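Trainee: Structure for this input, please:
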Amino acid sequence: MQVASRLLLVWAVVNTFPFLAKSAGYSSMLIAWSVTEVVRYSYFTFTLSGFQPGIISWLRYNTFYVLYPLGISSECWLIYKAIEPARRVRQEFAWALQLILFIYIPGSYVLFTHMMAQRRKVMRGKQVQKAE
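Mentor: The predicted structure is shown next:
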């Protein structure tokens, strides 16, 4: 789902309507995506090496509280801003973007609550390890 949304934003939205790449929404989306990936892959690298600094785990399971709303709201804003130009290209394109935006809202809630559940599970496990 994450890959599909990124492909949608980069190819179907921004590539089709390049003026969106000059917006603050595009910049904030790229910042959220970039920081998320740096943290995620740093976490994976350290975990695979057998060394897991506490700060990396903390970043992995806490930065989403800021980065996810920033990223998802930026993505929604870009899709919203693309609807009118898409309508001028083809009405069905605009309808597809509206449908995607409609799905984003409940989908983002489901994903955010899933990440919070993952965080609770991992952080609870770390507390048990410290107690042992």
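Trainee: When you work out contacts or count neighbours from here on, use the C-alpha atoms and nothing else.
Mentor: Noted.
Trainee: mind checking the longest helix of the chain?
Mentor: Longest helix in the chain by number of residues (criterion: DSSP state H): helix 91-131.
Trainee: tell me the contacts of P85?
Mentor: For P85, the contact set (CA atoms under 8 Å, 6 or more residues apart in numbering) comprises F17, A94.
Trainee: scratch that, W33 is what I was asking about
Mentor: Contact partners of W33, counting by CA under 8 Å, 6+ apart, are L67, G71.
Trainee: ok now the helix or strand encompassing it, how far from the chain's centre?
Mentor: Element membership for W33 (DSSP states H and E) is helix 24-49. Centre-to-centre, helix 24-49 and its host chain are 10 Å apart (CA atoms, centre = their mean, to the nearest Å).
Trainee: Please apply the same query to stretch 94-105.
Mentor: 16 Å.
Trainee: ditto for stretch 92-111
Mentor: Between the mean C-alpha location of stretch 92-111 and the chain-wide mean there is a distance of 14 Å, by CA atoms, centre = their mean.
Trainee: Quickly note the distance from C76 to Y43.
Mentor: C76 sits 28 Å away from Y43 when distances are taken as CA to CA, to the nearest Å.
Trainee: same question, A131
Mentor: Between A131 and Y43 the computed distance is 23 Å (CA to CA).
Trainee: Second chain to compare with the first, below:
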Amino acid sequence: MRISQAYLVLYNAAQAAGWAAVLGALAYGIVQRETPEQLYDRAAPLTKLFQGAALLETAHAAVGLVPSSPLMSLMQWAGRSNVLFLLLDPIRQLHGNAWSAVMLGAWAAAEVIRYPQYAASSLGACPAWLTWLRYTMFIPLFPLGVLAEMALMVAALPDLAARKPYSVELPNAYNWAFSYHRFMQVVLALYPLLWWQLYSSLLRARAKKLKGSNGAGSKEGKSQ
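Mentor: Coordinates of the predicted model:
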């Protein structure tokens, strides 16, 4: 086994274990009848750790470890990370929003399928049923996660307008202004279009993969 292959197997296995722990934490909290805020506080530390670590996937694509677009990988990571690190985590009142738990649950449910499929494909031993799950479960989970992200963006707008975090106001030495609140309004307007472009590409990939799938694994890049 090549070093690069072993690294990809270990990386994807670690991500799979991490997201499984996130999903397990949420499931335990639900059984305990915890509030959305308690669910978020329980699952957030691991979510932030493994979502942050996913930035490595941009480097994987950039150096050719996986046949993916570095820009696409970065954009996908940035979209999630913006919601998690810049909106949801700093705005405490969003922790109690039910969409926060829905978002983490949708992310985790998708990743506990995706990363094992990547690990098995890196070994060239991906079973047909896992490929089927990878290219089928995103159909409900991806829209659910995006809907939750957008709901949290909308809920964050009043706080962004009041506190003006991450913004630069005039006058300043550079004579340049930036409104994060306005930026998020633009992102919200573009989100459905960007989502549909990615979702439709995944649907096309699903048709191709499942049509030709015979259970054999292949090296794949990040596509969600």
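Trainee: residue ranges of the helices in the second structure, please?
Mentor: Along the second structure, the segments classed as helices by DSSP H run 3-31, 36-53, 56-62, 70-81, 98-122, 128-134, 138-163, 180-212.
Trainee: need the ones you listed in TSV with distance to R92 of the second structure, can you?
Mentor: As requested, the helices of the second structure are arranged in TSV below (distance: least, CA to CA, whole Å):
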stretch	distance to R92 of the second structure
helix 3-31	18
helix 36-53	9
helix 56-62	28
helix 70-81	17
helix 98-122	11
helix 128-134	33
helix 138-163	10
helix 180-212	17
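Trainee: Check the ones you listed for me and report the most buried one.
Mentor: Comparing those on average neighbours per residue, with mean count of other CA atoms under 10 Å, the densest one is helix 98-122 at a mean of 23.
Trainee: average gap between it and the first structure?
Mentor: Comparison of helix 98-122 of the second structure with the first structure after fitting gives an average deviation of 1.0 Å (mean CA distance after the TM-score superposition for the first structure).
Trainee: start and end residues in the first structure for that helix, please.
Mentor: When the first structure is aligned by TM-score structural alignment, the counterpart of helix 98-122 of the second structure is residues 24-48.
Trainee: aligned partner of R124 of the first structure in the second structure?
Mentor: Using TM-score structural alignment as the criterion, R124 of the first structure maps onto K211 of the second structure.
Trainee: Contact partners for its match?
Mentor: For K211 of the second structure, no residue meets the contact criterion (CA under 8 Å, 6+ apart).
Trainee: so M137 of the second structure touches A110, yeah?
Mentor: Yes. Look at M137 of the second structure against A110 with CA atoms under 8 Å: they come within range, at 7.0 Å.
Trainee: on that earlier part again, between the helices of the second structure, which one is closest to L87 of the second structure.
Mentor: For the helices of the second structure, the distance to L87 of the second structure is smallest for helix 138-163, at 6.7 Å, taking CA to CA.
Trainee: so that closest one aligns onto which residues of the first structure?
Mentor: Aligning helix 138-163 of the second structure against the first structure (TM-score structural alignment) gives residues 64-89.
Trainee: and what of stretch 30-46 of the second structure?
Mentor: Under the criterion TM-score structural alignment, stretch 30-46 of the second structure matches nothing in the first structure.
Trainee: cool, stretch 6-21 of the second structure as well?
Mentor: Under TM-score structural alignment, there is no match for stretch 6-21 of the second structure anywhere in the first structure.
Trainee: Name the residues that touch that stretch?
Mentor: Residues external to stretch 6-21 of the second structure that are found in contact with it (CA under 8 Å, 6+ apart): 46-47, 50, 108-109, 111-116, 118-120, 122-123.
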